[in-house]
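Participant: Okay, here's the prediction I keep looking at, along with the sequence it came from:
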Amino acid sequence: MEKTKRPLVLASVMLAMFVSAVEATIVSTAMPSIAAELGGFSQYSWVFSAYLLMSTITVLLYGKLSDIFGRKRIFTIGMLLFLLGSLLCGLSTSMDELIIYRFVQGLGAGAVMPIATTIVGDIYTREERAKIQGYLSSVWGISAVTGPAIGGVLVVTIGWEYVFWVNLPLGILSLLGVLLFLKEPVNHKTPVIDYKGAVLLMVALSSLLYLLVEGGVSFSWLSMQSLILFLSSSLLIVFFVLVERKAVDPIMPFEIWRNKTILYANLVSLATGVILIGISSYLPTYVTGVMEQPAAIAGFTLTAMSIGWPLAAFFSGRLLLKIGYFKTSLAGGVSLVLGTLLFVTMQPSFGPLWAAMSSFAIGIGMGLTSTAFIVSIQAAVSYEQRGAATASNMFMRNLGSTIGVALLGSILNSSLLRYFAENGQNYTLSSINDLLSKNTRVEMPIEVLRFLQQALAESLQIVYLVTAFFAVLSLVLILGLRGQKGVKGHVK
């Protein structure tokens, strides 16, 4: 059989990961402008939630399907759906349309990142993976320099639509590289697809997400509607676990979770997913609306995180071999706590440099932990389970982000409404839209501007307190890795 052209496949995989990384940074930077043009600040979090929900639900199914049908075929389906969603997002004329098209984009995104990462696990040896995964994470550095900067330029020149359309040529090029140069072993297994588990998971997460996004805003947390949604999602999750234990080939093979390295790595990824989405979703809003900085500066503050991530990931691969899995992960956990505490103490007068410094510390923590987890998980399983194992880690981080953006969005909206009520003002959430555009800010009476900025600043500080809690939780969970056999034990 013809051999895989590893350098060309690696380049294609890095390009696919670049598309995913750019999507995260560009959209976050452009969201204040999108919300200002399309309206609907109360639906702000749904733009992220829709994407994350679909990618979270499908990542496990894609991982399992790639183990059955091969990486190439499933990667192709995912990338095509992602590109279709990107095209449609740019054509949106309302916030409702954008949210619907983000569902389509997320449906494809569930395949792109985990299968790209799994392909690397397939074509490189255990000894090579630590270094290569570090290189892959450097993609975040490239996206850091180009993503937010290009996003800011596009928003103020030709329009926010192009933050979605920039994915199209890059995604097509990546897809062609994988199709042409990746050669896979023939799989003779009879396909057994766990459709029942996939449907249960989708409905359970959808119910939970709707509760977290709309709770405290559209209906009270203590209402009958909240109770029904909570009980429904809890019951469906129980059914999902029961179905998975009996399934012939489950999308979530629970036996891999018996490995404590995988268990703790995935639980930490759940917590870091909340942190990641909390910072990337709402930092541009703070910098634009409260600090009154343009989109390009808001992008710069996110760029700092995206620079810290690849720098740490680059050294993480080497640290794994020198000091081991636990100490590398622990250093990352400490950096996450430091970064979130810097955000908690941030004041509008501190300026964007403080925001960038805080963001950089988060990036360092994410780079150290994420690289360590992926390399160790892939070393702990066979080829037949590598797709599902890698997907399980991506699933937990995506699940954390899905829950995080919904939970934090609900906290932000309810905090704003409470602030308005406590100060005897009848403003609505749509009033915040006026803070996100320079043109509308200059037309506002100064006392109204300062009131709304104070409301947004204090509400976002509560959001940052929640991310700090999850950072501390992730550090405690990392302590559970003490004594576990990590990469150092595998490759030496």
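Facilitator: Alright, I've got the coordinates. Residues are numbered from 1 along each chain as shown.

Participant: make it CA atoms for all contacts and neighbour counts henceforth
Facilitator: Will do.

Participant: Which positions within stretch 443-451 qualify as buried?
Facilitator: Buried residues in stretch 443-451, defined by neighbour count with 16 or more other CA atoms under 10 Å: residue 449.

Participant: Compute the number of surrounding residues for residue 461.
Facilitator: 19 (other CA atoms under 10 Å).

Participant: go on, residue 243?
Facilitator: Quick note: residue 243 (other CA under 10 Å) scores 16 neighbours.

Participant: Helix or strand: which one has it?
Facilitator: Residue 243 is located in helix 224-246, with elements delineated by DSSP states H and E.

Participant: helices or strands next to whichever helix or strand comes after that helix in the packing?
Facilitator: Sequence-wise, the next helix or strand downstream of helix 224-246 (DSSP H and E) is helix 260-285. Contacts defined by 3 or more CA pairs under 8 Å, 6 or more residues apart in numbering; DSSP states H and E place helix 260-285 against helix 6-38, helix 295-322, helix 352-379, helix 383-422, helix 446-478.

Participant: Use this one as the comparison:
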Amino acid sequence: MLVMFMGAIEGTIVATAIPAIVGDLGGFSHYSWVFSSYLLMTTITVLIYGKLADLFGRKIIISIGIIIFLIGSVLCGFALTMNQLIVYRFVQGIGAGAVMPIATTIIGDIYPKEERAKIQGYLSSVWGISAVMGPAVGGLLVEYVSWRWVFWVNIPIGFIAMIGLWVFLQESNVKRKASIDYVGAILLTVSVSACMLVLVEGGVQWEWYSMETILISMISFVTLILFILKERKTPEPMMPFSLWNTRPILIANIVSFLTGIILIGISSFLPAFVQGVMEKNATIAGFTLTAMSIGWPIASTLSGRLILTIGFRNTSILGGISLVIGGSLFVFIVPEFGPIGAAVSSFFVGVGMGLTSTSFIVLIQEAVAWQQRGIATASNMFMRNLGNTVGAALLGGILNGQIMRYFSKQGNDIGELLTLDSTNKLLNEEERNTLLPEVKNLLQEGLEISLHTVYITILFVALISFFLIFLLPRMNVDSNEKVVNK
């Protein structure tokens, strides 16, 4: 729970502080890279850590991840430029890849299957605690101390978590001979990195049909094909495709990818809407994200009970409905609704995430033995993280491109003088107050319209995930605590 708290509070507290960070360091055009750099390394390393946890045990691998995560957190707090922060977020992401999936895997190890659904739900209460503390603490630190402390608060939590694991967690499973797929890891890193680069810079720094875009897209596609071919021939693949032969795991992982896009779209860009368009402070912006993070653990706790009564599929369908409701509310949100309107929309998204994610994790862990539980759990985390990574890049690219198009079409002479980095001034109250009324209105209208384009994309993704859930077979836990296919 401490390890999960560290990972959970990092997400809420940094998302709250990021407008202030951009306002201080500048570089709004790199806004999405602060999230993308972290998520990229988390996405790549989660599979490696999952495999290593199956080979060497959970305790040593998660400890290594925590140490790297804390080193990255310290460096992020000392960043002097946006480029430095992005690099240090890479380091932080390398460690974060071990935190959430292995913590979830440990729960699968130490609890019998009849208790696992309930405990996974209770464990998500950590998200509720971090949801209340993270944005509130983050907002207070930004306003009264410095945004740098939002990274440094991880340090005592990480040390306490690591001590607790070494004192209390006992592992007796025999460790197998190591066989790590380094080539597969490199190919996947290149493929995802190239894809993310195209999504972020395409239509902004590069034209969609430019030589740079085409070349990097080809690199991403070719390395992806090579990765798939390599994994099929490797005795110990980083991504065992045999896991995907089971339809529940396949559907769960695809939907997790889509919900990852939804999650990062809300957590990354909602604070910018609240601060830049509604002109509220960082604490209030954090409150709107708190609503999502409160809805998540409440729904996760209920999900543990619903799985035992109505089954995995129906529980997931309820989650899909909630995601669609939340996405629809964001599409119609206007500044006049205020933070309460944003919080209500955010809450429904959190409920949808809680219902679906808990159902998927329990379903996947029931379907495999101990020797594959780490990589199976990691594969689901990988798909959600991949959705986060692609979503941050894709939605960031949509946001940046839409802002520039709005400035060029609606700004007349003023628009010609504005750049993406001009939006920085909306996120800093002092600079916002110095803007001429016509410039301020143009910037706010551009940001609002561009963010609504992002929300429309999120709703579309939510609808796709909802219909995919219906492809899940009707699987329940019967009275003997066994998963049965109806």
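Facilitator: Perfect, I can see it now. From a predicted model like this one, the values you see are computed outputs, not experimental measurements.

Participant: Go through the helices and strands packed on helix 260-285 of the first structure and name the closest to residue 216 of the first structure.
Facilitator: Closest to residue 216 of the first structure of those is helix 383-422 (CA to CA; 5.8 Å).

Participant: so how much does that closest one differ from the second structure once superposed?
Facilitator: Its matched residues in the second structure lie on average 0.3 Å from helix 383-422 of the first structure after superposition (mean CA distance after the TM-score superposition for the first structure).

Participant: which part of the second structure lines up with the helix or strand just after that helix?
Facilitator: Moving toward the C-terminus from helix 383-422 of the first structure, the next helix or strand (DSSP H and E) is helix 438-441. The aligned range for helix 438-441 of the first structure in the second structure is 429-432, by TM-score structural alignment.

Participant: that older thread, how far out from the middle of the chain is the helix holding residue 243 of the first structure?
Facilitator: 24 Å (CA atoms, centre = their mean, to the nearest Å).

Participant: ok, now stretch 383-401 of the first structure?
Facilitator: Worked out by CA atoms, centre = their mean, stretch 383-401 of the first structure lies 13 Å from the chain centre.

Participant: buried residues in it?
Facilitator: Within stretch 383-401 of the first structure, judged by 16+ other CA under 10 Å, the buried ones are 385-401.

Participant: what's the answer for stretch 262-276 of the first structure, then?
Facilitator: Buried, per 16+ other CA under 10 Å, within stretch 262-276 of the first structure: 262-276.

Participant: go on, stretch 458-476 of the second structure?
Facilitator: Those would be 458-459, 461-463, 465-466, 468-469, 472-473, 475-476, for stretch 458-476 of the second structure by 16+ other CA under 10 Å.

Participant: just the buried residues of stretch 262-276 of the first structure now: which is nearest residue 24 of the first structure?
Facilitator: Among these, and counting by CA to CA, the member closest to residue 24 of the first structure is residue 276, at 10.3 Å.

Participant: ok, average deviation of the match of helix 438-441 of the first structure from the first structure?
Facilitator: Mean deviation for stretch 429-432 of the second structure: 1.0 Å (mean CA distance after the TM-score superposition for the first structure).

Participant: returning to that earlier point: tabulate the helices and strands packed on helix 260-285 of the first structure (TSV), appending distance to residue 158 of the first structure.
Facilitator: Putting these into TSV (distance: least, CA to CA, whole Å) gives the following:
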stretch	distance to residue 158 of the first structure
helix 6-38	12
helix 295-322	14
helix 352-379	25
helix 383-422	29
helix 446-478	28
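
Participant: Taking the first structure as the reference, give the residue range stretch 247-261 of the second structure aligns to.
Facilitator: Under the criterion TM-score structural alignment, stretch 247-261 of the second structure matches residues 260-274.

Participant: Mean per-residue distance, the matching stretch versus the second structure.
Facilitator: Counting by mean CA distance after the TM-score superposition for the first structure, stretch 260-274 of the first structure comes out at 0.4 Å.

Participant: Mind listing residues that contact that stretch?
Facilitator: 256-257, 366, 370, 373, 376-377, 392-394, 396-405, 467, 470-471, 473-475, 477-478, 480-481, 484-486 (CA atoms under 8 Å, 6 or more residues apart in numbering).

Participant: Spatially, which residue comes closest to the aligned partner of residue 21 of the second structure in the first structure, not counting chain neighbours?
Facilitator: Under the alignment (TM-score structural alignment), residue 21 of the second structure pairs with residue 34 of the first structure. Spatial nearest neighbour of residue 34 of the first structure, excluding adjacent residues (CA to CA, 6 or more residues apart in numbering): residue 160 at 6.8 Å.

Participant: right, and the one you found touches residue 150 too?
Facilitator: No. Here residue 160 of the first structure does not reach residue 150: they are 10.5 Å apart, not a contact under CA atoms under 8 Å.

Participant: ok, these two, which is more surrounded?
Facilitator: Each of residue 160 of the first structure and residue 150 has its neighbours counted (other CA under 10 Å); residue 160 has more, 23 against 20.

Participant: my read is that one is in a strand, agree?
Facilitator: No. Membership of residue 160 of the first structure in a strand is not supported by DSSP: H, G, I helix; E, B strand; the rest coil, which gives coil.

Participant: so how far is residue 269 of the second structure from the equivalent of it over in the second structure?
Facilitator: Alignment note (TM-score structural alignment): residue 160 of the first structure maps to residue 147 of the second structure. Going from residue 147 of the second structure to residue 269 of the second structure by CA to CA, to the nearest Å gives 18 Å.
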